[in-house]
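> Pasting a predicted model and its sequence here:
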Amino acid sequence: MPAPRNTAIRDRHRATIARGKPPCGICGDTIDYSLTVAPGEHGKRCTGPTCTGCVPHPMSYVVDHVIPVNRGGPDILANKQAAHRMCNRAKSDRTDGGPILRRSGSLTRPNRT
């Protein structure tokens, strides 16, 4: 059984990756590390009359596990990469990269028959 995930280590890894400002490891585009929420977008449970937006921006920075933890990937820095929230959600827990291709066109999807 894997060790429980530690939030202090998670936050340290997140900061370490963000310090280098790498591009999205899934699509290859640059990441705007200042994005947090989508302005004017509100979640279903939002009740704040002065809320300016509480839904995470789809292009904001998140950390992606290259090999998902639930697929046996370790929760270590070497198995993590920067990603857009949208790209990470599309990839989900797949190991083949999900439905997103690097926009450079240098990678191709395998034929699935």
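Yep, it's here.

> Only C-alpha atoms from now on, for both contacts and neighbour counts.
Noted.

> what about the closest residue to residue 81 other than its chain neighbours, neighbour count?
Nearest residue to residue 81, sequence neighbours excluded (CA to CA, 6 or more residues apart in numbering): residue 64, at 5.3 Å. Close neighbours of residue 64, defined as other CA atoms under 10 Å, add up to 24.

> dropping in the other structure now:
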Amino acid sequence: MCHLCGEVIDREQTAPQPLAPTLDHVIPIARGGGHTMVNVRAAHFICNSSKSDRMEWSPAA
């Protein structure tokens, strides 16, 4: 499940396909977050790209 939009992630797709799985840094590295297991969550490529380096995001944003 994409932690950003809550929809199922298609594990068969690869980036840059929109529904491909990626790892999102909950606290972006650019904002001081670490590349650690507690700071990453699964997300769609498109959701992760749209979130960019923002701390908060919603599908309607």
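Sure thing, it's come through. Computed from a predicted model, the values in this text were never measured in an experiment.

> Do you know the score for how well these two fit?
Remark: TM-score between the superposed chains equals 0.89 [TM-score structural alignment, normalised by the length of structure 2]; 61 aligned residues with a CA RMSD of 1.7 Å.

> before we move on, the earlier item: who's in contact with the residue nearest to residue 81 of structure 1?
Each residue near residue 64 of structure 1 by CA atoms under 8 Å, 6 or more residues apart in numbering is listed here: 80, 81, 82, 83, 88.

> Can you check which part of structure 2 the longest helix seen in structure 1 sits on?
Criterion DSSP state H: the longest helix present in structure 1 is helix 7-19. On structure 2, no counterpart of helix 7-19 of structure 1 exists by TM-score structural alignment.

> what's the answer for stretch 59-71 of structure 1, then?
Mapped onto structure 2 using TM-score structural alignment, stretch 59-71 of structure 1 spans residues 19-31.

> List the buried residues in the matching stretch.
Neighbour counts using 16 or more other CA atoms under 10 Å place 19, 20, 21, 22, 24, 25, 26, 27, 28 of stretch 19-31 of structure 2 among the buried residues.

> separation between the residue nearest to residue 81 of structure 1 and residue 92 of structure 1?
According to CA to CA, to the nearest Å, residue 64 of structure 1 stands 9 Å off from residue 92 of structure 1.

> Residue 67 of structure 1 now?
Counting by CA to CA - residue 67 of structure 1 and residue 92 of structure 1 are separated by 11 Å.

> before we move on, what about residue 34 of structure 1?
Distance of residue 34 of structure 1 to residue 92 of structure 1, computed by CA to CA: 23 Å.

> picking that back up, just the ones of the contacts of residue 64 of structure 1 in strands?
Mapping the contacts of residue 64 of structure 1 onto strands (DSSP state E) picks out 80, 81, 82, 83.
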